[in-house]
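Asks: coords below, sequence missing:
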């Protein structure tokens, strides 16, 4: 049986996946007069570049002989995955900010609003949509209907789903608290990366060094997270690593913003 507290925590996560991005959006709108269009374009860019285009490339690459080698080595897999995430997301960010949000350059706080949309959509997909399966599985397990899902599957799929069931049953309820904690770190990093790329995108020419910096920072965040998670260390320590890197990204973004303001290079 999946504990009732675990089910409650799953539902709370699903609610937070919607509530947190909306609260951040409203805050930036009221405090900084940032444009909601920036938030929405952050959502669209995240969907298109990270969840469609990047995934299509993964299907091709990881389905090849090279992909077999990559997946067989955790270091190569972390390097490949983190660089691809950085490349696709930061390229999408750059193109959207420079060309789609050109009229929004007059308010630099739209960088924050864009980051809230980009990271907020990711939070929604992980916490709300991602936890939906957990909720359905938990309810069916507790109703004794798990076999209904398992029976029509082949051996491989059945084994995978059974592992998911076992994980839900065995996971302590308090572990679910770590999901929104990790997502808050991620959205902090996404806002920081958005600020960095914003200052690469605005102006007469694209500042390539800031664009590359964003790709590297993104890759470091994702790569360390993957390696830490696969190392067998406690989830709490993994979250500490993620938060430290997210804080570092936010600090760098703050300095980029301050330097741009000091040099009067951007609107």
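Replies: Received the coordinates, thanks. Given the structure is predicted, the values throughout are model-derived calculations rather than measurements.
Asks: rest of the way, CA atoms for contacts and neighbours
Replies: OK.
Asks: OK, contacts around residue 210?
Replies: Neighbour list for residue 210: 196-197, 199-200 [criterion: CA atoms under 8 Å, 6 or more residues apart in numbering].
Asks: Save these as TSV, and put in distance to residue 254 too.
Replies: Below are these laid out as TSV (distance: CA to CA, whole Å):
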residue	distance to residue 254
196	8
197	12
199	11
200	14
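Asks: can you pick the most crowded of those?
Replies: Counting neighbours by other CA atoms under 10 Å, the top entry in the contacts of residue 210 is residue 197, with 31 neighbours.
Asks: Would you mind measuring from the residue nearest the centre of the chain to residue 232?
Replies: Among the residues of the chain, the one closest to the centroid is residue 122, at 4.6 Å (CA atoms, centre = their mean). Residue 122 is 25 Å from residue 232, where distance means CA to CA, to the nearest Å.
Asks: follow-up on the earlier one: let me know the secondary structure of the residue lying closest to the residue nearest to the centre of the chain once chain neighbours are set aside.
Replies: The shortest distance from residue 122 to any non-neighbouring residue, by CA to CA, 6 or more residues apart in numbering, is to residue 46 (7.2 Å). Going by DSSP: H, G, I helix; E, B strand; the rest coil, the secondary structure assigned to residue 46 is helix.
Asks: these two touch, right, residue 46 and residue 90?
Replies: No. Using CA atoms under 8 Å, residue 46 makes no contact with residue 90, being 9.7 Å away.
Asks: Compare the two and say which is more crowded by neighbours.
Replies: Remark: of residue 46 and residue 90, residue 90 carries more neighbours, 28 against 24, as counted by other CA under 10 Å.
Asks: quick one, what contacts that one?
Replies: By CA under 8 Å, 6+ apart, the residues touching residue 90 are 197, 211, 214-215.
Asks: and with 7 Å instead?
Replies: For residue 90, the contact set (CA atoms under 7 Å, 6 or more residues apart in numbering) comprises 214-215.
Asks: helix or strand for it, which one?
Replies: Element membership of residue 90 [criterion: DSSP states H and E] is helix 74-95.
Asks: Residue 13 versus residue 129, what's the distance?
Replies: Taking CA to CA as the measure, residue 129 falls 10 Å from residue 13.
Asks: Looking at these two, which is more packed in?
Replies: residue 13 (26 against 16).
Asks: Please tell me I have it right and the more buried one contacts residue 127.
Replies: Yes. If you go by CA atoms under 7 Å, residue 13 and residue 127 touch, sitting 5.6 Å apart.
Asks: Okay, and which of the contacts of residue 210 map to helices?
Replies: 196-197, 199-200 (DSSP state H).
Asks: And here is the other one:
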């Protein structure tokens, strides 16, 4: 059985992710102003770059290398570089093709909120909502009977064990991770915009490498070689705090325009 407390905690990251997206728009509307077009383009850019194009590559790679979890170092290198390439190049192309009139601090912030906000919402909905549905099925006794025909018995048992054993802290910490991750996406958006403004593509290369370096350690948790979720959350918190500093500094580096 999945405890009532765990089921309630599953709603927390859903509320937090949606609240963050909406809250950042409201906060920055007062602080710097919000440009609607970059928010929309940023959100659509994330979906196309990561949920379509990058996932096509992942399907090909994982299909040909099914034992990737046995090699966390290589998996981390591949995963980090793939994320960096698809996301940072997509940001760069969107800024120079579709957002030519938004090469200012407000445009960068707006784009980052759109990109990071939709990431927070989609990733939570795709991971937590299925777990929530499965939790209700487990508690009602219909989990095995409903999924037996579509999922092998050993995988079904593993899924059930995972959902039952994931406690309240798992979902609460996940909410904290989303909080810091969204600010990191704003940082990358501002950094790539800086590359566009200063006409230095080398900054995009730096963004790709930094993105890959940040994502690399996460592979050890994803492949099961690192069990302690607290290590990941502390790591993300440090990255998040550094992100706050950069966002503040970027205000004095990027141009400001009034529309």
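Replies: That came through, no problem. Values in this document were obtained by computation on a predicted structure and should not be read as measured data.
Asks: Quantify their similarity with the TM-score.
Replies: Their TM-score after superposition, calculated using TM-score structural alignment, normalised by the length of the second structure, is reported as 0.90; 256 aligned residues with a CA RMSD of 2.2 Å.
Asks: which one of the ones in helices among the contacts of residue 210 of the first structure sits closest to residue 266 of the first structure?
Replies: Nearest to residue 266 of the first structure among these is residue 199, at 7.2 Å by CA to CA.
Asks: Return the residue of the second structure aligned against that closest one.
Replies: If you follow residue 199 of the first structure across to the second structure using TM-score structural alignment, you land on residue 194.
Asks: Might you report the residue contacts of the closest residue to that match other than its chain neighbours?
Replies: Nearest non-adjacent residue to residue 194 of the second structure, counting by CA to CA, 6+ apart: residue 254, 6.7 Å away. Contact analysis of residue 254 of the second structure by CA under 7 Å, 6+ apart lists 104-105, 194.
Asks: Is residue 254 of the second structure in a helix, a strand, or coil?
Replies: When classified by three-state DSSP, residue 254 of the second structure comes out as coil.
Asks: distance of it from residue 73 of the second structure?
Replies: From residue 254 of the second structure across to residue 73 of the second structure, the span is 36 Å (CA to CA).
Asks: residues in the second structure matched by the helix holding residue 90 of the first structure, start to end?
Replies: Using TM-score structural alignment, helix 74-95 of the first structure pairs with 72-93 in the second structure.
Asks: how far apart are the helix holding residue 90 of the first structure and its match in the second structure?
Replies: For helix 74-95 of the first structure, the mean deviation from the second structure after alignment is 0.5 Å (mean CA distance after the TM-score superposition for the first structure).
Asks: Equivalent analysis for stretch 188-196 of the first structure, please.
Replies: Per aligned residue, stretch 188-196 of the first structure averages 0.8 Å (mean CA distance after the TM-score superposition for the first structure).
Asks: Other residues contacting that stretch?
Replies: 111-112, 114-116, 118-119, 210, 214, 246, 249-250, 253, 256.
Asks: The same query, at a cut-off of 6 Å, please.
Replies: 111-112, 115, 119, 214, 246, 249-250, 253 (CA atoms under 6 Å, 6 or more residues apart in numbering).
Asks: got it, and stretch 1-16 of the first structure?
Replies: For stretch 1-16 of the first structure, the external contacting residues (CA under 6 Å, 6+ apart) are 127-128, 138, 142, 169, 173.
Asks: Same list, those, but as CSV with secondary structure please.
Replies: Output for these, formatted as CSV (three-state DSSP):
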residue, secondary structure
127, helix
128, helix
138, helix
142, helix
169, helix
173, helix
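Asks: mind checking what residue 178 of the second structure lines up with in the first structure?
Replies: With TM-score structural alignment as the criterion, residue 178 of the second structure matches residue 183.
Asks: Next, find the distance separating the closest residue to its match other than its chain neighbours from residue 20 of the first structure.
Replies: Using CA to CA, 6+ apart and skipping residues adjacent in sequence, the residue nearest residue 183 of the first structure is residue 123, 5.9 Å away. According to CA to CA, residue 123 of the first structure stands 9 Å off from residue 20 of the first structure.
Asks: quick one, which of those two is more surrounded?
Replies: residue 123 (28 against 18).
Asks: Now check the second structure for the residue matching the more buried one.
Replies: In the second structure, residue 123 of the first structure lines up with residue 120, judged by TM-score structural alignment.
Asks: Distance check, its match against residue 238 of the second structure.
Replies: For residue 120 of the second structure, the distance to residue 238 of the second structure (CA to CA) stands at 18 Å.
Asks: now swap in residue 176 of the second structure and tell me
Replies: For residue 176 of the second structure, the distance to residue 238 of the second structure - CA to CA - is 12 Å.
Asks: And for residue 110 of the second structure?
Replies: Residue 110 of the second structure is 23 Å from residue 238 of the second structure, where distance means CA to CA.
Asks: List the buried residues for the one helix or strand residue 13 of the second structure maps to?
Replies: In this structure, residue 13 of the second structure is located in helix 4-31 according to DSSP H and E. By 16 or more other CA atoms under 10 Å, the buried positions in helix 4-31 of the second structure come out as 6-7, 9-14, 16-18, 20-21, 24-25.
Asks: Please apply the same query to stretch 65-82 of the first structure.
Replies: By 16+ other CA under 10 Å, the buried positions in stretch 65-82 of the first structure come out as 67, 70, 77-82.
Asks: so which helix or strand takes in the aligned residue in the first structure for residue 238 of the second structure?
Replies: Per TM-score structural alignment, the equivalent position to residue 238 of the second structure in the first structure is residue 244. Residue 244 of the first structure is located in helix 235-263, with elements delineated by DSSP H and E.
Asks: what separates that helix from the chain centre, distance-wise?
Replies: Taking CA atoms, centre = their mean, to the nearest Å, the mean C-alpha location of helix 235-263 of the first structure is offset from the chain mean by 15 Å.
Asks: now do stretch 139-155 of the first structure
Replies: For stretch 139-155 of the first structure - counting by CA atoms, centre = their mean - the centre lies 30 Å from the chain centre.
Asks: Mind listing residues that contact that stretch?
Replies: Contacts of stretch 139-155 of the first structure (CA under 6 Å, 6+ apart): 1, 158.
Asks: mind running it again at 10 Å?
Replies: Stretch 139-155 of the first structure is touched from outside by 1-4, 7, 133-135, 137-138, 157-162, 165-166, 168-169, with contacts defined as CA atoms under 10 Å, 6 or more residues apart in numbering.
Asks: Show me which of the residues you listed are buried.
Replies: Neighbour-count burial (16+ other CA under 10 Å) is assigned, among these, to 2-3, 7, 134-135, 137-138, 158, 161-162, 165, 168-169.
Asks: Show me which of those residues is closest to residue 238 of the first structure.
Replies: Out of these, the member with the shortest distance to residue 238 of the first structure (by CA to CA) is residue 168, at 19.8 Å.
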